[in-house]
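Peer 1: model this:
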Amino acid sequence: MDEVDWQHRDGYAKLVLNRPERKNAIDTATWHRLQKTLDAIAEDTTVNAVVITGAGANFSAGADISGGSSSHRTQLERMEWFNKVILALHRLPIPTIAQVDGVAFGVGMNLAIGCDFVIASDRARFSEVFVKRALSVDGGGSWMLPRLVGVRRAKLLCLLADTISADEALDMGLLTKVVDAEELDAEVDKLAARLVASPRLALVQTKRLIDEGLTLTLEQAMENEARAQALNVASDDFSAAMAAFRGGPRLPAEPAESGDRNG
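Peer 2: A predicted model of the protein is given here:
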């Protein structure tokens, strides 16, 4: 089977890192496959959300540093290629969900927290393990972590490289939700279904506005909001939503809170 198994479901794609015998450690072949899969999804307008998970009992133990062939002449060239794969995930216009069970270490952790939603089982564990391998943080961790948890906690996670539980990661703001392990699949499927049922254009533009807003002034952000809203109002999705609001077919009701641990 492929190093990344791509399952096309009802309106969303499920990407499974498929090296369970190595705790889904990401080797060169997996990076290649992940890049091709993400590029294909970016061009597929029938996919409205993406779930990334790992085969077996783990998300990913990080980069496979056990060796293997590489077509890159230098480590810098190789890392620049890795960066392109990580950027391909961040640049997907549609919502992304990390489904995390077991370990999410090193670049595996940063692949997970690079998604828009991170749903973890209560037995998931996280570590920015790099310094224990005489490496510095990569996979976008140096950019994401200060924004997600603040500089102090980012340094705590990266300089000490401790392993933290799912509940600790939730408390820090790294996760969206923690659920019992046996409920993980159903919880992620439910979230993906809600996203798929939502108007695609509104989701895509909202995600972009939030991501871009990190580096903009308030005035610039609101200018972008105005342009996005003009496109929304001109769309068929908006016409359907207004028809439902005025007494036509009703939009799905918001589900009641389940009582799960939420971020």
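
Peer 1: from here on, contacts and neighbour counts on C-alpha atoms
Peer 2: Will do.

Peer 1: need the contact partners of the helix or strand where residue 143 lies.
Peer 2: Secondary-structure element containing residue 143, defined by DSSP states H and E: helix 141-149. Residues from elsewhere that reach helix 141-149 (Cα atoms under 8 Å, 6 or more residues apart in numbering): 107, 110, 113, 114, 151, 152, 153, 154, 172, 173, 174.

Peer 1: closest one to residue 226 out of those, please.
Peer 2: Comparing these against residue 226 with Cα to Cα places residue 114 closest, at 26.9 Å.

Peer 1: what is the burial count for the closest residue to the closest one other than its chain neighbours?
Peer 2: Leaving out its chain neighbours, the residue that sits closest to residue 114 by Cα to Cα, 6 or more residues apart in numbering is residue 90, at 6.6 Å. Neighbours of residue 90 under the rule other Cα atoms under 10 Å: 18.

Peer 1: one more to line up against the first:
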Amino acid sequence: MAYRTIDFKQAGGIARLTLNRPDRLNSFTVEMHEEVARALEGAGDARVLIITGAGRGFCAGQDLNDRAVAPGEKVDLGHSVESYYNPLIRKLTSLPMPVIARVNGVAAGAGANIALACDIVVAAKSAKFIQSFASIGLIPDSGGTWVLPRLVGQARALGLALTAEPLPAEKAAEWGLIWKAVEDIELDAEVDTLAARFATAPTRGLAAIKKMIRASWTHSLDEELDLQRDAMRELGYSDDYREGVAAFMEKRTPRFTGR
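Peer 2: A predicted model of the protein is given here:
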């Protein structure tokens, strides 16, 4: 399928989605939302997904030119959020495979929170995360008000959201906002190594880990223990579990199929 605003490739169990409007710092338009949605629907055979941006930035959020507001004009931003951003965040967090954000530069506004919706965020040390919403009188959407306090605590979440100050990638990693910040020259190798690892890992087990950790916020300990029992029972019947045990006993590298 041909795309105008993104690039999407799959090979060896790895899907790579690149936001491809570098002249606009990969900011979102309606067209880009629609193309991303189509690409994600076609990623079902992949065992890992990488999301990144072309050029010098990851994503600057919404392209304001795509929904330009004339002086004095009112606009329903809730429609944009409900129609495009909310479905994207729900899709990323529920995909049955690990999703890696390769943050190669600035991630601002919704772009920052789209990265944070991914399961693992690896950023170049030159990258910055900016909750820029307060600068134009808005709130951190795309999951921002939910994920920020859970990742870094209320004090830091409020500081990031109220001041809209850029957070360097190294500090983001120190705060626990992202998984890792690496030297710019090492970004591709770090992400590719991680993707290759996931592409040959026990896929069902990774999907269960992702699902359970993301849902655990709403469960009591007793409820979670019961869910762990159920998951262990189901995964214990999987081909990958049997292969993992056999490989361990035979002192060889396992050959996981994702089944």
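
Peer 1: overlay them and tell me the TM-score.
Peer 2: Superposed pair, TM-score by TM-score structural alignment, normalised by the length of structure 2: 0.90. Supporting alignment: 246 aligned residues with a Cα RMSD of 1.6 Å.

Peer 1: related to what we said a few turns ago, and the contacts of helix 141-149 of structure 1 as a markdown table, adding distance to residue 196 of structure 1, secondary structure and neighbour count?
Peer 2: Below are these laid out as a markdown table (distance: Cα to Cα, whole Å; DSSP: H, G, I helix; E, B strand; the rest coil; neighbours: other Cα atoms under 10 Å):
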| residue | distance to residue 196 of structure 1 | secondary structure | neighbour count |
| --- | --- | --- | --- |
| 107 | 28 | helix | 26 |
| 110 | 25 | helix | 24 |
| 113 | 21 | helix | 24 |
| 114 | 20 | coil | 23 |
| 151 | 35 | helix | 13 |
| 152 | 37 | helix | 10 |
| 153 | 34 | helix | 14 |
| 154 | 33 | helix | 20 |
| 172 | 28 | helix | 15 |
| 173 | 25 | coil | 17 |
| 174 | 24 | coil | 24 |
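
Peer 1: return the closest of the residues you listed with respect to residue 24 of structure 1.
Peer 2: residue 107 (11.4 Å).

Peer 1: what do we get in structure 2 for the closest one?
Peer 2: The alignment partner of residue 107 of structure 1 in structure 2, by TM-score structural alignment, is residue 110.

Peer 1: thinking again about what came up before, distance of the residue nearest to residue 114 of structure 1 relative to residue 82 of structure 1?
Peer 2: Here the criterion is Cα to Cα, to the nearest Å. By it, residue 90 of structure 1 lies 13 Å from residue 82 of structure 1.

Peer 1: surely the residue nearest to residue 114 of structure 1 and residue 111 touch.
Peer 2: No - in this structure, residue 90 of structure 1 is not within contact of residue 111 by Cα atoms under 8 Å, at 9.4 Å.

Peer 1: can you show me the helices along structure 2?
Peer 2: 30-41, 77-80, 86-94, 110-116, 144-152, 154-163, 169-175, 187-199, 203-215, 221-236, 239-249 (DSSP state H).

Peer 1: how far away from the center of its chain is the fourth one?
Peer 2: Right, helix 110-116 of structure 2. The chain centroid and the centroid of helix 110-116 of structure 2 are separated by 7 Å under Cα atoms, centre = their mean, to the nearest Å.

Peer 1: one step back: can I get the helices of structure 2 in JSON lines with distance to residue 20 of structure 2?
Peer 2: As requested, the helices of structure 2 are arranged in JSON lines below (distance: least, Cα to Cα, whole Å):
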{"stretch": "helix 30-41", "distance to residue 20 of structure 2": "9"}
{"stretch": "helix 77-80", "distance to residue 20 of structure 2": "21"}
{"stretch": "helix 86-94", "distance to residue 20 of structure 2": "17"}
{"stretch": "helix 110-116", "distance to residue 20 of structure 2": "13"}
{"stretch": "helix 144-152", "distance to residue 20 of structure 2": "23"}
{"stretch": "helix 154-163", "distance to residue 20 of structure 2": "27"}
{"stretch": "helix 169-175", "distance to residue 20 of structure 2": "22"}
{"stretch": "helix 187-199", "distance to residue 20 of structure 2": "17"}
{"stretch": "helix 203-215", "distance to residue 20 of structure 2": "28"}
{"stretch": "helix 221-236", "distance to residue 20 of structure 2": "38"}
{"stretch": "helix 239-249", "distance to residue 20 of structure 2": "36"}
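
Peer 1: closest one to residue 124 of structure 2 among those?
Peer 2: Using Cα to Cα, the helices of structure 2 put helix 187-199 closest to residue 124 of structure 2, at 5.9 Å.

Peer 1: compared with structure 2, how much does the helix holding residue 143 of structure 1 deviate?
Peer 2: Compared with structure 2 after fitting, helix 141-149 of structure 1 deviates on average by 0.5 Å (mean Cα distance after the TM-score superposition for structure 1).

Peer 1: now do the residue nearest the centre of structure 1 against residue 42 of structure 1, distance only.
Peer 2: Against the mean C-alpha coordinate of structure 1, by Cα atoms, centre = their mean, the closest residue is residue 115 at 1.6 Å. Remark: distance between residue 115 of structure 1 and residue 42 of structure 1 (Cα to Cα) = 15 Å.

Peer 1: residue 247 of structure 1 maps to what in structure 2?
Peer 2: In structure 2, residue 247 of structure 1 lands on residue 250 (TM-score structural alignment).

Peer 1: burial of its match, as a residue count?
Peer 2: Applying other Cα under 10 Å, I find that residue 250 of structure 2 has 10 neighbouring residues.

Peer 1: again, but for residue 80 of structure 1
Peer 2: Residue 80 of structure 1 has 11 nearby residues by other Cα under 10 Å.

Peer 1: what separates it from residue 138 of structure 1, distance-wise?
Peer 2: 11 Å.

Peer 1: do the same with residue 92 of structure 1
Peer 2: For residue 92 of structure 1, the distance to residue 138 of structure 1 - Cα to Cα - is 20 Å.

Peer 1: tell me which of these two has more neighbours.
Peer 2: residue 92 (20 against 17).
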